[in-house]
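# make a model of this:
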Amino acid sequence: MFYGLGTAIAFELTLGPALGQTAATHVEDVVVTAPTQSLSEEQATALQSVPQAATVITQDQIEAQQITNLQQAKSLVPGVNMKVLNIQNNAFNIRGFGNATGTSISASPSGVPIYIDGIYYPRPGTSLMDIPDLTGFQVLKGPQGTSGGYDSTSGAVYVSTALPSFTAGQKLSVGYGSYNYANVNYSATGPIADSNWAAFRLSLFGDYNDGWLYSIYNSNPQRYFGKFGKGVRAQVLLQPTNDLSIRLVADYSFLRYTCCISLTSGVITNYANGQPVANNFFQRAARVGYTPQSFNGLQRWNTDVSGTYGIGPGETASSGGGAVIVNYNFNGYALNSTTAIRQYTYQCHWWNNTIINVDTARAGCWDPTSWSAQEDLSIATPKGGPVDVKAGVFVFLELFRSWNQSWNGSQAAEWFSPTSNPEVNDVALNWAKQNSYDMVSTRNVSPYAQAIWHATEEFEMTFGLRFTESWKSGFATGTITGQSGAGLSAADQALAQQVRSSVFGAPASWSQYISSTQGLLTGLVSASYKFTPDVMGYATYAHGGRLGGPNVSYGYLPQGAQSVIKNEETDSYEIGLKTSFLDNRVQANVAAFLIDDRNYITPVAQILNVGTTISYVANAPRARSRGFELDLRARPIDELNVYFNGSYNDARYTSFPSAPCPFEYSFQSSCNLTGKPLSFTPRWAFSVGAEYDLDLGIALPALYANAVTFFVGPDFSWQSATYSGDFGENANSAYSVISGYGILNLHGGLKANDGSWNLTGWAHNALDHRYYLYKSANYVGSGLVGGVPGQPLMAGATFTLKF
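A predicted model of the protein is given here:
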């Protein structure tokens, strides 16, 4: 039976039975052939009847790898790519499309929507926050808009947490590891006042680590990439009858991250045509008396930044909200309503240069906040007839605002040196500030419908249609201020103002108001055929999209940039085969896909004459992604579980003739990126892992009276080389390439056979591989090359107790 394209349905249908819930959810859609299956086995098989590629991360995998958020889960899903620079500037892509960055596209949420328990999370910063009581991840490939929720271009991510239970219980998990990593999770669930119709679940978490990157300066040996997070999630489940369930959810999360330090790895002194880079890094460093310690940061694991000019880099974010999820069955019809409000706030505290120990910048921050409300109301016809129909409407409202600041330091004039007059440079740049504010309000209304025609027992067809009407208004304003230059002549004062504007890429003051009304029509046609009960082939065409809107962001919109971003639209073609054999001990799924993307929404940048950049958003005319994916799970013997996920993904621009140039080609006014690869999309990627359980058949004397099991397993993920840049000076730059790399994780330990406790030792990046997550070709406007490093070897242990 085909059911998997629904949003909220995808969670509840796989989780309800195993958690002992009797709530009136969509559990009836699941056919569980073995009543003794574990939750993870049900999760792994639940999407085998869905005619589209899908990857599931089960509860067993979550516990084995100590996964607490979406970033950690990404490595288990080839074809899914995540870029993380900081909490706010991160992006999640599937098959190359989704979102290129999170900072400047305030009008356009990601084309890969993320849902937690069926609730849409519109802003990228929430994906790094820990989620208590995680039970599973489902990644569905291809546009998903015709089944509800937000519009999508290439897929969606569904995250599930544990439901309230009518059986009382508690769970405590405590972990400790490298760099003083500490993690505590606690949850309690049970009936309310001994009732048989009301239950609760309360989940709390907290985690901390000191940070694994060190300053080289003994005067202030600051640590970076440290983290402190905390949060709470409360749920109430009301089931007054077998036909009605009401789920109330409230949550709050807070994250503090001492991040965003970049390690240097080299300097570009000549452009690609051999022409010397004027005013390059070495020349600037000599002017300010700075001698870099090294250009091989990944070998040193420390940084030149001292934090002398304030508290040092850091950022905080908070996210919270509430939801009411109602399921009501009447005469075979299923009514669902998911109503939610969400809040997200980000604050950065980058009170010094985060690249080198030169006082060029005291701050470079944006502080966005988002308030949103959503309603997804749908009704589904009774099952069992020749046609199943689900229809509904998704309404989304959001107010996004951001306060932004760039503040030069005491050495900015010497560093940039845009003129030969030191006095003019000093007045123009030292202590100069840019303050700006941007706002985008959004109202979307999206009716949708999806029908499944059961032509025969073996053959089915699915049809879907959706239309979104979007009203958006955007406003941006800003000023650039600095020293008055009272001692300069009138001509030099005017020159100083001109220099200041040229370096910041904006006039002394500006404001813009832009509104847009856009419509987006998407659809789906799919056919599936069961050759045998365990072998299904399918073919799917889906037209997806991502809404555009006013082109406002934290910076000035330069002349020639489009004021309204066009809608991005994708045509997705997929064929695949899903199989189970050897008495369901082996699952093997394969899919081939082609995605044609028009008006690809991408951040771009103009490199100014002193090397600084001004960033905004544009539509690349066309891009394409094509490839294939393999998803394999096997249990060759009862004690051993193995998995393999692999993908080949050729994603590139098919038309972008007038694109911004990478730094090494910035002697040109524009570059032709047609045929060039998209960033953050490795051509080859795979993950493979296993776990072996050995029932010792013995108790632990004086510790535990029942039998225990020993378990051990490796998990290895690898990706080929990829471009990591997103803005103009980094996109398709040879200096932004991240070499191919693999990461090995290990876990093992003891667990009680009755599930009451579990002791797991773990090592992440067990081989201590040094690698970059992101590289840039133009730090501090000088051709300095560097990037954000990945996490080193982290090891520890976690003890979990259920009672």
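# C-alpha only now, for contacts and for neighbours.
Noted.
# chain center to stretch 643-662: distance?
18 Å (Cα atoms, centre = their mean, to the nearest Å).
# again but with stretch 86-95, I slipped
Here the centre of stretch 86-95 is set off from its chain's centre by 4 Å, with Cα atoms, centre = their mean.
# next: stretch 774-786.
Offset of stretch 774-786 from its chain centre (Cα atoms, centre = their mean): 24 Å.
# same question for stretch 336-347.
17 Å.
# in it, what's buried?
For stretch 336-347, a neighbour-count test (16 or more other Cα atoms under 10 Å) marks 336-347 as buried.
# this one next, for a side-by-side:
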Amino acid sequence: MHPTPMRGTLQRGAATAAILSAALCVPAHAQSEVADTEASAAEETAVHDIMVTARRRSESAQDIPLAVSVIDARQIDATGAFNVARLQQLAPTLQFYSSNPRNTAVNIRGLGVPFGLTSDGFEQGVGIYVDDVYYSRVASATFDFLDVAQIEVLRGPQGTLYGNNTTAGAINIQTNQPSFDLEGRAEISLGNYAFRQARLAVSGPLSETVAARIAFSGTSRDGTIRNVVTGEDIQSLDNLGLRAQLLWEPADSLRVKLVGDYNRQDAVCCGSVFVGTGATQRPLNRQYAALAAAQGYAPPSTDPFDRLTDLDSRLNAGNVIAGLALKVEWDVGPGTLTSVTAWRTWDWQPENDRDFNGLPIVTLSQNPSQQDQFTQEFRYAYEGDTVDFVIGAFAFDQRIDTQGTEQHGPASSRWTINPANPLSGDPTVLDGLTARNTQVLESTSLALFGQLSWAITDAFTLQPGLRLNYDRKSGFYERRVFTGTGAELSGSETDARSLAQLGVFRPQVSAPEDSDWNLTYDLTASYEVAPDVLAYGTYARSFKTIGINQNGLPTDAGGQPIAAAGTIRPETVDHFEVGLKSQFWDRRVTLNLAAFRTDIRDYQATVNNGQFGVLRGFLANAGKVRSQGIEADFSVRPSERFSAYANAAYTDAKYVRFTDAPCPPELAGGTTAAPGQVPSAPGTPGGISPANCDISGQRLPGVSKWAFSFGAEGNFPTEFLGKPGEIYLGYDGSYRSNFSSNASPSVYTNIDGYHLSNFRAGFRSDDGLDLFVWVRNAFDADYFEQVFVGPGNTGLIAGLPGDPRTWGATASITF
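The predicted model follows:
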């Protein structure tokens, strides 16, 4: 790339550095070192370049015309952001919601995946990459980061440089690489709730041409919710990770790296607490209060922040993700040819309580899955005086097998069957009723992509990109239904007992499949307005590929599956963005701004019909959604003794057109309105419910209009344990305004905004020792990560409280 002009002068900041050092009481020996030369003073206090690989080559984050947040290993360790869930407290444009590892949403700017229960039949809109390897299972976001060097959160479509097409952004994780010098790091943390975390990484040479690196991470913690039925503390942590790398460099121009990783979770997870109830349009005797009273049931607490639950089904979130990758980099002529070959596997062994209460309504709910994924990527990256380019090819092949079981218990008849039906009083009707589901998904994606960067002048650069994609998906779903006596139902039975059972589970077979070609493109223009000031503008036409309904099809009024709902149209994405990247005060201050608008047609939404028999939501196309907003990232480092940051995001994300959405609970459960009938007012017992609801103009779920992250750290030179170093005090805060926790906004599922504060204080020696104490959610704020609408339109609202105040201490040594 054409060289950029100098970023200011070192001399201009030298006097300021000396004055600040004196004002902050820096010892005389430090002041004399600053006074040695003006250049060295400015070098010590200036903000150094943050190098990123967002465009598949190493370059300064301030030089790329792209909105990207960079979190390095030191910030990750200091703030306890050891997985993506905690990363969102540092990156306000990132949203993370998880009711269990499989049902996890990672969104950027409110976009990525539809909010709610996950289906295997659609792609993620936010790609997760670890050292160039695409992780298709979003469950990987719930694991601990392992030996990470830095994380880049890229905002906006990333299709012309990255292996898999992503419409909302990417999380690009770079790990520490094998070294030919012996080095390592060890860390241990202890805290309340029996929190224990240990990390170890060691790297060094095996020969003159071979180096190795091995890393380990283990995290455990007691749960934060007490189950009064089992005596267990649920929502615990039990994570284990191993990563081994072998690097062979037979020549300066050739690097071959083999990587293997294994990650396991075995937590007592995942459950919920009682949040409250809301009136629906079901008859009054079929709403939560009446149904609970009829069986003499009351939740253990009506205050969700008592953190008590009474779930009576076994909970488990057994989860293993592992893989192998071979990366080859060969310098060929003026560029580098890269090949990344990877295999990944995922084994998911869940058990849940799907009725969200202590009654034996649903006594067994589990959908274990196994996935195998193969990817192959080739790239050639060229860097010239005025032209850079990357061209590549990507292949993805995936198979997922799922075996589902859901079983009802003796309390289900009274809870599920209409009280007007005499069978509702017979617990044997639904006791033992079991649905056994078999699913298979095969998915293939092939792509050619490329991006050119042309420096027309020293200041003005054009960057066009292009991607051609082919996708094919085929699925199979079968549900077989068995009574408590073991007899299989065919679905054609007409006796009253069988009809009551078929009202819960009905046999079904479907085999949706589809394929699609798609051509997408983007264009970015950037202009260096002044040294250290870069303006840019981007237009991108992107897409999310076809989806299929892999968890069974919705049924018509006669209970028959709707075959036309088997496949889902691809999303079409139009993305506009303008931004400004700037540094001043000799690069001690960084201020980056971005404004964006993303329009999506045929948005792939998740729909739940509220019945016990639906184990997962099904997919449908909403007409159009839009996300637009403004983001600002600010950091300042006036001296080596102080640094601060503040990041902000305003996101206005809404359904522009969704006229046939599922209704929120306050408008559901009544008699379906006939043509010409006027639906009843929300929450009218026994009322008339619309068949569908028009939620056009309402906010997308899971996204706050306002989100902020902010923090500072100050230090002072001292000596401790005979070691020279610095004592430090740090603070990190975050705020998110209210958001909706249901696909169709409901007054019952709005989550209030909340603010979290984290503090740390410790000693950091010059030779790599770090000792500090920490407290997270220091003011013990009560907040929800999610709330859920209970099945059956009874008006039950359950939820998942966020972590309470936690505290502990960490010791680490780097050598």
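# could you get me the TM-score between them?
Once superposed, chain against chain, the TM-score is 0.89 (TM-score structural alignment, normalised by the length of structure 1); 743 aligned residues with a Cα RMSD of 2.5 Å.
# hmm, back to that, which of the buried residues of stretch 336-347 of structure 1 fall in helices?
Nothing among the buried residues of stretch 336-347 of structure 1 maps onto helices, per DSSP state H.
# and the residue nearest the centre of structure 2?
Nearest to the mean C-alpha position of structure 2, by Cα atoms, centre = their mean, lies Val106 at 2.4 Å.
# what helix or strand is it located in?
strand 104-108 (DSSP states H and E).
# helices or strands up against that strand?
In terms of contacts (3 or more Cα pairs under 8 Å, 6 or more residues apart in numbering; DSSP states H and E), strand 104-108 of structure 2 is packed against strand 94-98, strand 126-130.
# tabulate the ones you listed (TSV), appending mean neighbour count and distance to Ser689 of structure 2.
Shown next, in TSV, are these (neighbours: other Cα atoms under 10 Å; distance: least, Cα to Cα, whole Å):
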stretch	mean neighbour count	distance to Ser689 of structure 2
strand 94-98	22	30
strand 126-130	24	36
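# so which of these is nearest Thr590 of structure 2?
Closest of those to Thr590 of structure 2 is strand 94-98, at 20.4 Å (criterion: Cα to Cα).
# and that closest one, which stretch of structure 1?
Using TM-score structural alignment, strand 94-98 of structure 2 lines up with residues 80-84 of structure 1.
# and the matching stretch, how far from structure 2 on average?
Mean deviation of stretch 80-84 of structure 1 from its aligned counterpart in structure 2 after superposition (mean Cα distance after the TM-score superposition for structure 1): 0.9 Å.
# from the chain's centre, how far out does that stretch sit?
6 Å.
# how about the contacts made by Val656 of structure 2?
Val656 of structure 2 is in contact with 623-626, 696-698, counting by Cα atoms under 8 Å, 6 or more residues apart in numbering.
# turn those residues into TSV, columns for secondary structure, neighbour count and distance to His2 of structure 2.
Formatted as TSV, the contacts of Val656 of structure 2 follow (DSSP: H, G, I helix; E, B strand; the rest coil; neighbours: other Cα atoms under 10 Å; distance: Cα to Cα, whole Å):
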residue	secondary structure	neighbour count	distance to His2 of structure 2
Gly623	strand	20	44
Lys624	strand	20	41
Val625	strand	25	40
Arg626	strand	24	37
Ser696	coil	18	48
Gly697	coil	14	46
Gln698	coil	16	47
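# tell me the buried residues in stretch 782-796 of structure 2?
782-796.
# among those, which pair sits farthest apart?
Maximum pairwise distance among the buried residues of stretch 782-796 of structure 2 (Cα to Cα): 28.1 Å, between Asp782 and Gly792.
# closest to Leu519 of structure 2 among the contacts of Val656 of structure 2?
Using Cα to Cα, the contacts of Val656 of structure 2 come closest to Leu519 of structure 2 at Lys624, 20.1 Å.
# aligned to the closest one, what sits in structure 1?
Match for Lys624 of structure 2 (TM-score structural alignment): Arg622.
# its match against Ser655, yeah?
Yes - with contact defined as Cα atoms under 8 Å, Arg622 of structure 1 counts as touching Ser655 (4.9 Å).
# which position in structure 2 aligns with Gln71 of structure 1?
Checking TM-score structural alignment: Gln71 of structure 1 goes with Ala85.
# contacting residues for its match?
96-97, 141-142.
# ok, and the residues you listed in structure 1?
For these, the contacts that are reproduced in structure 1, applying both residues aligned by TM-score structural alignment, their matches' Cα atoms under 8 Å, are 96, 141-142.
# can you give me the helices in the stretch 201-350 of structure 1?
Per DSSP state H, counting those that start in this stretch, the stretch 201-350 of structure 1 carries helices over the ranges 281-288, 297-300.
# by contact count, what packs against the shortest one?
For helix 297-300 of structure 1, the contact count by 3+ Cα pairs under 8 Å, 6+ apart identifies strand 263-267 as packing neighbours.
# give the aligned range of the strand it packs on in structure 2.
Counting by TM-score structural alignment, strand 263-267 of structure 1 pairs with residues 273-277 of structure 2.
# would you mark the buried spots in that stretch?
273-275, 277.
# what does stretch 637-645 of structure 1 give?
640-645.
# also stretch 172-179 of structure 2?
Buried, per 16+ other Cα under 10 Å, within stretch 172-179 of structure 2: 172-179.
# I would like the residues contacting it, please.
54, 128-132, 146-154, 203-205, 211-213, 245-247.
# aligned against structure 1, show me the partner of Leu182 of structure 2.
Match for Leu182 of structure 2 (TM-score structural alignment): Ala168.
# not including adjacent chain positions, what is the nearest residue to its match?
Gly190 (3.8 Å; Cα to Cα, 6 or more residues apart in numbering).
# now whichever strand or helix holds that neighbour on structure 2. Mean distance?
For Gly190 of structure 1, the host element (DSSP H and E) is strand 181-191. Here the mean offset of strand 181-191 of structure 1 against structure 2 after fitting is 0.7 Å, by mean Cα distance after the TM-score superposition for structure 1.
# from the contact counts, what lies against that strand?
Applying 3+ Cα pairs under 8 Å, 6+ apart, we find strand 181-191 of structure 1 packed against strand 169-177, strand 198-209.
# which other residues reach that strand?
For strand 181-191 of structure 1, contacts defined as Cα under 8 Å, 6+ apart pick out 132-133, 164-176, 197-210.
# matching residues in structure 2 for that strand?
Strand 181-191 of structure 1 corresponds to residues 195-205 in structure 2, going by TM-score structural alignment.
# for that stretch, buried residues please.
Judged by neighbour count using 16+ other Cα under 10 Å, the buried positions of stretch 195-205 of structure 2 are 195-205.
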